[in-house]
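*Asks:* the sequence isn't on hand, but the structure is:
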């Protein structure tokens, strides 16, 4: 549901009604990003919106050769639960 767009230091999912979720990051240096915020509109929570956003962030980090510091609690939990993010996780 919805299309993911890159907007500055964020990935946003939009539908015809507008944005329904976002994940943001702050570049700490050239190869390190701090994932600092994930939001999904209340009506869309419990689905896969946040998961899709995190996967897109990880894909971008891989493409850029960056590592992610999970400051956002959602990202931290997902990094600990899912080995698929080990390659982009800066411990």
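*Replies:* Thanks, I have it. Since we're looking at a predicted model, the values are computed, not measured. Residues are numbered from 1 along each chain as shown.
*Asks:* please make it C-alpha for all contacts and neighbour counts, starting now.
*Replies:* Noted.
*Asks:* ok, the most centrally placed residue in the chain - contacts?
*Replies:* By CA atoms, centre = their mean, the chain has its centre lying nearest to residue 54, at 3.2 Å. Contacts for residue 54 (CA atoms under 8 Å, 6 or more residues apart in numbering) come out as 23, 75.
*Asks:* and here's the other structure:
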């Protein structure tokens, strides 16, 4: 269950980064992004292994990116189809949506 997942970790390397949820069996759900300048990030890809499906892992990853963008004053360009769909479902995120 998702309650057993560790906290979301943020990994960054240069202009690339990812948010990761690790399950107890070592499986990883991830959302990758690219920083564009100082004030924008592009969400490139979200991948949720079957072991996490139906538990809200993908939504947790996108939500964390939204929260971090708010704190840092950044805008998000959701190129990933999953992230894009989440932005359409969550109009309260419009403040961080680049557009």
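*Replies:* Yep, that arrived. Bear in mind that the values here come from a model prediction, so they are computed numbers and not experimental data.
*Asks:* residue boundaries of the strands in structure 1?
*Replies:* Here structure 1 has its strands, by DSSP state E, at 3-6, 10-15, 18-29, 32-40, 67-70.
*Asks:* out of those, flag the one nearest residue 82 of structure 1.
*Replies:* strand 67-70 (13.2 Å; CA to CA).
*Asks:* and the closest one, which stretch of structure 2?
*Replies:* Mapped onto structure 2 using TM-score structural alignment, strand 67-70 of structure 1 covers residues 75-78.
*Asks:* ok, and the closest non-adjacent residue to the counterpart of residue 89 of structure 1 in structure 2?
*Replies:* Using TM-score structural alignment as the criterion, residue 89 of structure 1 maps onto residue 97 of structure 2. Nearest non-adjacent residue to residue 97 of structure 2, counting by CA to CA, 6 or more residues apart in numbering: residue 76, 5.0 Å away.
*Asks:* list the residues that contact the residue nearest to residue 76 of structure 1 when sequence neighbours are not counted.
*Replies:* Setting aside the residues directly before and after it, residue 76 of structure 1 is nearest to residue 70 in space (CA to CA, 6+ apart), at 4.9 Å. The contact partners of residue 70 of structure 1, taken as CA under 8 Å, 6+ apart, are 34, 35, 36, 76, 79, 89.
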